[in-house]
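**Q** my questions concern the predicted model and sequence given below.
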Amino acid sequence: KRADIGVAMGITGTDVSKEASHMILLDDNFATIVKAVKEGRRIFDNIRKFIKYTMTSNSGEIWTIFLAPFLGLPIPLLPIHILWINLVTDGLPGLALAAEPAEKGIMQRPPRHPRESIFAHGLGTHIVWVGLLMGAASLFTQAWSIKTGNAHWQTMVFTVLCLSQMGHVLAIRSDQESLFSQGLFSNKPLVGAFALTFALQMATIYIPFLNPIFKTEPLTLNELVFTIALSSVVFFAVEGEKFFKRRFAKV
């Protein structure tokens, strides 16, 4: 049989064996391989989570802007809104996903095929349907606000899209485990990024000198509660997806 890689000892191994090997154990301890595999799987998982978060967020923006004209609605977002979402709402929580600890049972998984797509295991489907849900929530907000004569409709659409993405990042911290059992504070950098992003989003709405820059208007308490409630639909939808994954995994 032919091995996939060659392993050499870093302390007692010869120079020839080190040159011929693909992996060198610096401490001559084979248990180090297990730790390295676990860390490698954690890093790969977090890369997939970052891709899932950013591409789903972009998908939500695309659906919102693309479908609005077909529904007879005005352009829902301005360029400054899109720039803000891409730099702040996507950027800060997305980077904090790198600090996500390894999921439970990560070493019980079978090895991943080297040629397996990074969009495997439903990642591509998730990007499409959750992005579409974000777009639907944003467009519903726009249509309902315009119909009721709400002059703040664009600020509400902007806020719904931002907050739905923030709820999404909390829900995708694990592919199957619920956030409620995982624990909110198991990734403190993400909690900090979430809080900072939320505070900055509120600043664009309620700090007067920022209103002309971001073309926003202060929302009433009822309007803010409405946007938060509608945005939470994305979080609970993804939690529901994970619930069914857990149920089918046990069958």
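**A** Thanks, I have the structure now. Numbers count the residues shown, from 1 in each chain.

**Q** please count neighbours and contacts with C-alpha atoms only from this point.
**A** Noted.

**Q** next, find the distance separating the residue nearest in space to the middle of the chain from residue 124.
**A** Closest residue to the average C-alpha location of the chain: residue 53 at 2.6 Å, with CA atoms, centre = their mean. Distance, residue 53 to residue 124, using CA to CA, to the nearest Å: 11 Å.

**Q** here comes the other one, which I'd like you to weigh against the first:
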Amino acid sequence: MKFLLSGNTAGILAVLYASLSGLPAPFAPVHLLFINLLTDSLPAIAIGVEPSHGELMKDKPRDVSKPIMDGRFAMEVLLQGIVIAAVTMVAYHMGTEASGHGTGMTMAFATLSLARLVHGFNCRTDAPLTLKTFFMNKASFMAFFAGILLLSAVLLLEPLHKLFEVAELTGNQLGCIGILALIPLLVVQISKRLIKR
């Protein structure tokens, strides 16, 4: 649930930022359709089959009188959404300044898609990931690489460019997308470790 809500919050915040700033839309409708049908559903399914980990017995039982979506949950969703939206709009500005709106929109779409795929690893457990827990769920890796494959096809195969309304990107731009998409993973994992202390 946190994965889907934080990812959708990021998309909404990115569109809201563009609207309030008087910028053209950062995404085409087909981009949002691609994200919702493919890059969202694959990690969500993988998270649903996350195996229990050794730290589970150390967790305190949830108070049944409290709602699942409490204030802390909502704050985590919002903050994670803000981080993903921020890197998305950084990519949008980079692309727009380099080669115009088409490139900016493509970089925003690719960054949001990839960041949400990576964010799936954040949402597997409330605890910080360790080497042991990171490799426990094979389904999460299958979902991640399937998403990467689909996104790569859209970005790199010229016959798909018109259908998905994407511009051709340079190697440097693709590298920037990869770096930006990793930032939410680092931010969330660092924050989990600080909270755990």
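**A** Good, I have the coordinates. In this text the structure is predicted, and so the values were computed from the model without any measurement.

**Q** my read is that residue 75 of the first structure contacts residue 67, right?
**A** No. Using CA atoms under 8 Å, residue 75 of the first structure is not in contact with residue 67; the gap is 9.5 Å.

**Q** excluding covalently adjacent residues, which one is nearest to the corresponding residue of the second structure for the residue nearest to the centre of the first structure?
**A** By TM-score structural alignment, residue 53 of the first structure lines up with residue 3 in the second structure. Leaving aside its sequence neighbours, residue 3 of the second structure sits nearest to residue 123 (CA to CA, 6 or more residues apart in numbering; 5.7 Å).

**Q** now do the helices in the second structure.
**A** For the second structure, the helices defined by DSSP state H occupy 2-20, 29-34, 41-48, 71-99, 101-122, 131-134, 138-156, 158-164, 171-196.

**Q** export these to JSON lines and tack on distance to residue 63 of the second structure?
**A** Formatted as JSON lines, the helices of the second structure follow (distance: least, CA to CA, whole Å):
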{"stretch": "helix 2-20", "distance to residue 63 of the second structure": "19"}
{"stretch": "helix 29-34", "distance to residue 63 of the second structure": "36"}
{"stretch": "helix 41-48", "distance to residue 63 of the second structure": "22"}
{"stretch": "helix 71-99", "distance to residue 63 of the second structure": "14"}
{"stretch": "helix 101-122", "distance to residue 63 of the second structure": "23"}
{"stretch": "helix 131-134", "distance to residue 63 of the second structure": "25"}
{"stretch": "helix 138-156", "distance to residue 63 of the second structure": "29"}
{"stretch": "helix 158-164", "distance to residue 63 of the second structure": "46"}
{"stretch": "helix 171-196", "distance to residue 63 of the second structure": "19"}
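
**Q** deepest of these, which one?
**A** With neighbours taken as mean count of other CA atoms under 10 Å, the helices of the second structure reach their highest mean count in helix 101-122, at a mean of 26.

**Q** what is that one packed up against?
**A** Secondary-structure packing of helix 101-122 of the second structure (3 or more CA pairs under 8 Å, 6 or more residues apart in numbering; DSSP states H and E): helix 2-20, helix 41-48, helix 71-99, helix 138-156, helix 171-196.

**Q** mean shift between the longest one and the first structure?
**A** In the superposition with the first structure, the aligned residues lie an average of 1.7 Å away from helix 71-99 of the second structure, counting by mean CA distance after the TM-score superposition for the first structure.

**Q** do the second one as well
**A** Following superposition, helix 41-48 of the second structure is found to deviate from the first structure by 0.7 Å on average (mean CA distance after the TM-score superposition for the first structure).
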